[in-house]
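Trainee: everything below, folded, please.
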Amino acid sequence: MNPTEVAVIIPCRNEAGSIGDVVSRVPAGMQSIVVDNGSDDATADRAREAGATVVYESEPGYGSAVTAGVTAADRDVVCTIDGDGSMDPAELLDLVADLDRGADLAVGRRRPDSPRTWPLHARAGSAAVAAYLRRRYHLPIHDIGPMRAIRRDTLMSLGVADRQSGYPVELLLRAGQAGLRVTERDVRYTVRTAGQSKVSGSIRGSVRAARDFVMVLR
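Mentor: Down below sits the predicted model:
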């Protein structure tokens, strides 16, 4: 697949310290769309300086930001990745290649480079939800991660409605219900290059995300 067919959506809130580097490492030819989800720092300026298209989404929530990016994208394939520098955008190429090989949805399984990269309280929730989806829908997944690739038309047809942290869970749930072919690849997961995680950076954030996960699965 030609990189010019791919849009990379990067939802952000207060990631001024890392977003420029993330955008600069997006593979050449791919469209970078940074969705500023209520930042009160220079995230948008740093993203624009690095060459990204900046979209503003005032409704808070990961799902709101991703949906705004998908709406703004004008490429056949959409990918997502966080803007905190914890993952390498170059690894999106492998996920996009899985679509070429017949996958409908390709997701990244985070492989932390050290114990402090991914706190146990954050890892446990993702693992539990992934185990449920494996049992219920036979999806070959072990992580509810933020790095993924899917054709835009396919994503739009799924009708993912969650606008908070439950978005990636609902996406996988609907993919399983629709019988889509899902693949999973290991991706390197490192300590964020700046700022603090809104989810795994605190027990409170992880509990809030877990609540959103459960609401989607009910």
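Trainee: switch to C-alpha atoms for all contacts and neighbour counts from now on
Mentor: Noted.
Trainee: from memory Tyr189 sits against Asp113, does it?
Mentor: Yes: here Tyr189 reaches Asp113: they are 6.1 Å apart, a contact under C-alpha atoms under 8 Å.
Trainee: to compare against the first, here's the next sequence to fold:
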Amino acid sequence: MTVDVVLPCLNEAEALPWVLARIPAGWRALVVDNGSTDGSAEIARALGATVVHESRRGFGAACHAGLMAAEAEFVCFCDCDASLDPGLLAGFVRTVADGGADLVLGRRRPRTLGAWPVHARAGNLALARMVRRRTGLNLRDLGPMRAARREALVGLALTDRRSGYPLQMVVRAGEAGWRVREVDVPYLPRSGKSKVTGTWRGTWQAVRDMRAVLDAAGPAAVVSTGGARTATSGGGR
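Mentor: Okay, the predicted model is just below:
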């Protein structure tokens, strides 16, 4: 079983040592440098990660560049800001490998009051309501931590290159009949300032990006009642 972990990165020099130290042994870390100016790429390379350069700015652009560079049977995604522990992805991959789900998502559970700013949480709640209304999937979060098989992910033909990328992945997986499972993961205060949810403007830009994905998917893209399309919430590790 081979695993590549895609880590989109924009000026995360401070967090990289912590994050890369928690990649499970034998897995490959793919740090996708999205135009860092703080030496992130050099630090990642010195710590043993494979560095992929993506000049087009955008969370989706970085994630997709990592997916295209991946070669392993399984691909995981995780933020590179030390807010999520990539070591927890071992459980995600086991679930997919054992046939328990086709896509496993991490539901963020804040461990401190400052881990998830009020405006970011409000944006997430608004998005969750849109997801339930437009797709039928009863997910509580659309966080960046997830795992699936590489070949299947490539087959989704994802096109969004902004903040809507994680949502488009879920919507198209649902349309394809994937079994989607959500598990709790601790959400820690990030290192440095968020490029997306660090401000109200960034948060609502992300919500607009994701709303566009839902509008494109249509009002009944996914049915969550029974069978392979049911999303369930499970306990964290």
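Trainee: who's in contact with Tyr62 of the first structure?
Mentor: Counting by C-alpha atoms under 8 Å, 6 or more residues apart in numbering, Tyr62 of the first structure makes contact with 11, 163-165, 167.
Trainee: same thing with Arg123 of the first structure?
Mentor: Counted by C-alpha under 8 Å, 6+ apart, Arg123 of the first structure has zero contacts.
Trainee: repeat that for Ser64 of the first structure.
Mentor: The neighbours of Ser64 of the first structure, taking C-alpha under 8 Å, 6+ apart as the test, are 57, 162-164.
Trainee: helix or strand: which one has it?
Mentor: helix 62-72 (DSSP states H and E).
Trainee: in the second structure, which residue range corresponds to that helix?
Mentor: Using TM-score structural alignment, the residues of the second structure aligned to helix 62-72 of the first structure are 59-69.
Trainee: do the same with stretch 174-182 of the first structure
Mentor: Aligned by TM-score structural alignment, stretch 174-182 of the first structure falls on residues 172-180 of the second structure.
Trainee: before we move on, the earlier item: now the helix holding Ser64 of the first structure on the second structure. Mean distance?
Mentor: Superposing on the second structure places helix 62-72 of the first structure at an average distance of 0.6 Å from its equivalents, by mean C-alpha distance after the TM-score superposition for the first structure.
Trainee: if you count neighbours, what's buried in that helix?
Mentor: For helix 62-72 of the first structure, burial by neighbour count (16 or more other C-alpha atoms under 10 Å) applies to 62-70, 72.
Trainee: and Gly234 of the second structure, what's its match in the first structure?
Mentor: For Gly234 of the second structure, no residue is aligned by TM-score structural alignment.
Trainee: and the gap between Gly234 of the second structure and Thr50 of the second structure?
Mentor: 32 Å (C-alpha to C-alpha, to the nearest Å).
Trainee: same question, Arg134 of the second structure
Mentor: Distance, Arg134 of the second structure to Thr50 of the second structure, by C-alpha to C-alpha: 38 Å.
Trainee: comparing these two, which residue is more hemmed in?
Mentor: More crowded of Arg134 of the second structure and Thr50, by other C-alpha atoms under 10 Å: Arg134, with 20 against 17.
Trainee: next, that one: secondary structure please.
Mentor: With DSSP: H, G, I helix; E, B strand; the rest coil as the basis, Arg134 of the second structure sits in helix.
Trainee: likewise for Phe92 of the second structure?
Mentor: With three-state DSSP as the basis, Phe92 of the second structure sits in helix.
Trainee: quick one: map it onto the first structure.
Mentor: Checking TM-score structural alignment: Phe92 of the second structure goes with Leu95.
Trainee: what is the equivalent residue in the first structure for Trp116 of the second structure?
Mentor: Aligned by TM-score structural alignment, Trp116 of the second structure pairs with Trp118 of the first structure.
Trainee: fine by me, we can end here.
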